[in-house]
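A.B. asks: Sequence first, then the predicted structure, then my questions.
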Amino acid sequence: METRKLGRTGPAVSALGLGAMGMSDFYGPADEAEGVATIHAALDAGVNLIDTGDFYGSGHNELMIGRALRDHKREDVVISVKFGGMRTPGGGFQPVGVDVGAAAVKDRLAYTLRRLGTDYVDVYRPARLNPAIPIEETVGAIKEMIDEGYVRHVGLSEVGAETIRKAAAVHPVADLQIEYSLMSRGLEERILPVTRELGIGVTAYGVLSRGLLSGHWRADRELSVGDFRGHAPRFQGENLDANLRLVEALREIAEEQEATVAQVAIAWVLGRGDDIVPLVGARTRERLAESLAAPRVTLTARVLARIEAAVPAEAVAGTRYNTGGMASLDSEQ
């Protein structure tokens, strides 16, 4: 597995990371045993970056990762944690935003360390910006945790260029986590130039656009209770039909490359720069194995041009979150 560095100051990580969210939440019921087996398979394949959030499954995701890593050397794994999402006992989100104040940084980190069974987190990041809490306060508190040895690096998530600059003025930032795929290219114009100017890496989630670019999605797929895609605009009605037509155009190119749609979509993100590390959200060993073959897909300039013509950003139908979700993204403002 090729390695890449998360920005100028971050750790060396595998060129593909594993996003563990779907093993606990947001995509309907998941098989915990299969999730643990998938984490083990990823580690065996050379993947050393695992991304989670303390609010994924209200702590379940961290507990599962802790169990999966019990027999592995801690220094061999880079754990990235988002914090701040406020849940309800019924599994929903509280409407008051994210809690990323200085006290919350330390309090939530304490629980994260216990659930993961570790004494430090490699990259710690607020899940979203809270406009009422200066990013300088949040990053300053994470810096204190770095000084005390509980955190190694500062990360950010879904924030815009101005916020990135403010955060980096307090402490070096290893990486920005943000959605990036053929269907979600909003960071390219204003955000990516700033991360590159400041030497900040990008960990790209949603590289398969929540499954749309997997090549396995069907228009008649029935979604289970708890699968947020049942309310996501890109998966609704005419939007879904339009987006699946783009996928079929991509499939034609993928078949010519003797690859799957998912592999080509991941390879496209990998090719956007050595400062970008795609996170694959595989929930099973089968899907993981498919994703891990993506780095072997070679995309020539001619093929890249065809791919971008087949899936032009302006042709994607629907926003990546609903109205409320989009409003919470500093990166989209």
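C.D. replies: Yes, it's here. On a predicted model such as this, the values are computed, not experimentally measured, just so you know.
A.B. asks: C-alpha only now, for contacts and for neighbours.
C.D. replies: Noted.
A.B. asks: quick one: residue 150 and residue 120 touch, right?
C.D. replies: Yes: between residue 150 and residue 120 there is a contact under C-alpha atoms under 8 Å: 4.3 Å.
A.B. asks: list the buried ones in stretch 73-87?
C.D. replies: Within stretch 73-87, the residues scored as buried using 16 or more other C-alpha atoms under 10 Å are 77-87.
A.B. asks: could you pull out the helices for the stretch 51-200 of the chain?
C.D. replies: Counting by DSSP state H, counting those that start in this stretch, one finds helices in the stretch 51-200 of the chain at the ranges 60-68, 102-116, 135-147, 161-170, 187-198.
A.B. asks: how about JSON lines for these, with distance to residue 320 added?
C.D. replies: Output for the helices of the stretch 51-200 of the chain, formatted as JSON lines (distance: least, C-alpha to C-alpha, whole Å):
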{"stretch": "helix 60-68", "distance to residue 320": "23"}
{"stretch": "helix 102-116", "distance to residue 320": "28"}
{"stretch": "helix 135-147", "distance to residue 320": "24"}
{"stretch": "helix 161-170", "distance to residue 320": "19"}
{"stretch": "helix 187-198", "distance to residue 320": "13"}
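A.B. asks: Near residue 237, how many other residues are there?
C.D. replies: By other C-alpha atoms under 10 Å, 10 other residues sit near residue 237.
A.B. asks: ditto for residue 23
C.D. replies: Neighbourhood size, residue 23 [other C-alpha under 10 Å]: 30.
A.B. asks: what's the distance between it and residue 204?
C.D. replies: Distance of residue 23 to residue 204, given as C-alpha to C-alpha, to the nearest Å: 18 Å.
A.B. asks: Alongside the first one, take a look at this:
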Amino acid sequence: MDTRRMERLGLDTSVIGMGCWQIGGSWGEVPESDALATLHAAADAGVTFFDTADVYGNGRSEQLVGRFRRERPAGSVFVATKMGRRADPHVAGAYTLDNFRAWNDRSRANLGMDTLDLVQLHCPPSPVFTTQATYDALDTMVAEGRMRAYGVSVERCDEALAAIERPNVASVQIILNAFRLKLLEEVLPAAVAAGVGIIARVPLASGLLSGRYTADTEFAVDDHRSYNREGASFDKGETFSGVPYDVGIAAAQEFAGLVPEGVTPAQFALRWIVDTPGVSVVIPGARNAEQARANAAAGSLPPLSASQRDAVAALYDRRIREHVHASW
């Protein structure tokens, strides 16, 4: 497994991490035994970075990650969690020090950690990113020993750029995959210049880039790929990267044609992200141990060639750009 430095965190992380939304909820049910086996399979394959959130399964994901962490050798697992989506209503005014402390207390209990490794604001309303009080409160949380560092998870490139300007923001989590390329223009160069880590989420466009789905694929009613295609529950960019499903299926079929022999479309998609300058770690989800191992294997594949990257860019321009580029 290749590793990469996150400068502001002072952390060397595996380039392939694991996103733990799937083991919490909103992707159909994953039994506890399967979830733990998936986490351990990822770690056994060299994954060191695990990303969760307090709202995934209403705390279930954090609890499972905490249990898993206690079962691994000390210091071998880095846990990033997120806070803010518990606010009801989810408005900028809810992002206060008192609420941060309450959310943080809950996450520390779920994870069984006195000091959290990394806490990210979980896609807050845009004004939060330009409010000084937000960062003052986060600095206070670090000073109180509640967390080692903080970052942000964002929907939009302008939100990422606003956060990168802040001196103590350690990381920005943002959607990046072969169907979402806008952040290559400004966000990634700015992050490199500032030493801010980039955590790439939704790397397979909610599974589209795995090549496993067709126009007739049906998803469970409790799977966000059924109920959130138009953003009914949260930003629609989180579901299939905001690409209309029929467009995404056709583009994914063409994408699969670019994949070399012996590599799966998912691994090719992950390696494309790993090879993108400025990316620190990519966090695919997994529902079982086999998926976790396959994802991790992308971290040791050879880099993509220039012609392969050019082909991905051309596919994006031809099929995807008009649907997503102006929106996020």
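C.D. replies: Noted; the coordinates are in hand. What you see is a predicted model; the values in this text were computed from it and never measured.
A.B. asks: TM-score, when you put one on top of the other?
C.D. replies: After superposition, the two chains reach a TM-score (TM-score structural alignment, normalised by the length of the second structure) of 0.86; 313 aligned residues with a C-alpha RMSD of 2.6 Å.
A.B. asks: quick one on the thing from earlier: could you dump the helices of the stretch 51-200 of the first structure into JSON lines and include distance to residue 308 of the first structure and mean neighbour count?
C.D. replies: As requested, the helices of the stretch 51-200 of the first structure are arranged in JSON lines below (distance: least, C-alpha to C-alpha, whole Å; neighbours: other C-alpha atoms under 10 Å):
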{"stretch": "helix 60-68", "distance to residue 308 of the first structure": "35", "mean neighbour count": "21"}
{"stretch": "helix 102-116", "distance to residue 308 of the first structure": "40", "mean neighbour count": "18"}
{"stretch": "helix 135-147", "distance to residue 308 of the first structure": "35", "mean neighbour count": "20"}
{"stretch": "helix 161-170", "distance to residue 308 of the first structure": "25", "mean neighbour count": "17"}
{"stretch": "helix 187-198", "distance to residue 308 of the first structure": "14", "mean neighbour count": "15"}
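A.B. asks: which residues of the first structure fall in strands?
C.D. replies: Under the criterion DSSP state E, strands of the first structure are mapped to 3-5, 12-14, 17-19, 49-53, 78-83, 121-126, 151-157, 173-179, 201-205, 276-280.
A.B. asks: Which stretch among these approaches residue 262 of the first structure most closely?
C.D. replies: strand 276-280 (10.0 Å; C-alpha to C-alpha).
A.B. asks: Look up the closest residue to the residue sitting nearest the centre point of the second structure, ignoring the ones flanking it.
C.D. replies: Per C-alpha atoms, centre = their mean, the C-alpha nearest to the average position across the second structure is that of residue 201, at 2.7 Å. Using C-alpha to C-alpha, 6 or more residues apart in numbering and skipping residues adjacent in sequence, the residue nearest residue 201 of the second structure is residue 175, 4.8 Å away.
A.B. asks: Map the one you found onto the first structure.
C.D. replies: Under the alignment by TM-score structural alignment, residue 175 of the second structure pairs with residue 179 in the first structure.
A.B. asks: Contacts only, for its match.
C.D. replies: Contact analysis of residue 179 of the first structure by C-alpha atoms under 8 Å, 6 or more residues apart in numbering lists 158, 204-207.
A.B. asks: Look up how far residue 277 of the first structure lies from it.
C.D. replies: 11 Å.
A.B. asks: Residue 285 of the first structure too?
C.D. replies: Counting by C-alpha to C-alpha - residue 285 of the first structure and residue 277 of the first structure are separated by 20 Å.
A.B. asks: can you check residue 37 of the first structure too?
C.D. replies: 22 Å.
A.B. asks: quick one: which of the two has more around it?
C.D. replies: Neighbour tally, residue 37 of the first structure and residue 277, criterion other C-alpha under 10 Å: the higher count belongs to residue 277, 28 against 16.
A.B. asks: Matching residue 281 of the first structure against the second structure, which residue comes up?
C.D. replies: Going residue by residue (TM-score structural alignment), residue 281 of the first structure aligns to residue 285.
A.B. asks: cool, residue 82 of the first structure as well?
C.D. replies: So residue 82 of the first structure corresponds to residue 82, using TM-score structural alignment.
A.B. asks: Then residue 265 of the first structure?
C.D. replies: Under the alignment (TM-score structural alignment), residue 265 of the first structure maps onto residue 269 of the second structure.
A.B. asks: and that match, how many neighbours does it have?
C.D. replies: The number of residues packed near residue 269 of the second structure is 25, by other C-alpha under 10 Å.
A.B. asks: Please list all residues in contact with it.
C.D. replies: Residue 269 of the second structure makes contacts with 177-178, 203-204, 209-210, as judged by C-alpha under 8 Å, 6+ apart.
A.B. asks: List the buried residues for stretch 269-277 of the first structure?
C.D. replies: 269-270, 275-277.
A.B. asks: and what of stretch 36-50 of the first structure?
C.D. replies: Result for stretch 36-50 of the first structure [16+ other C-alpha under 10 Å]: buried residues 36-43, 46-50.
A.B. asks: and residue 101 of the first structure, what pairs with it in the second structure?
C.D. replies: Using TM-score structural alignment, residue 101 of the first structure pairs with residue 96 in the second structure.
A.B. asks: What residue, apart from its backbone neighbours, is nearest the match of residue 281 of the first structure spatially?
C.D. replies: Residue nearest to residue 285 of the second structure in three dimensions, not counting chain neighbours: residue 19, with 4.5 Å by C-alpha to C-alpha, 6+ apart.
A.B. asks: how many neighbours does the alignment partner in the first structure of the one you found have?
C.D. replies: Using TM-score structural alignment, the equivalent of residue 19 of the second structure in the first structure is residue 19. Around residue 19 of the first structure there are 23 other residues, counting by other C-alpha under 10 Å.
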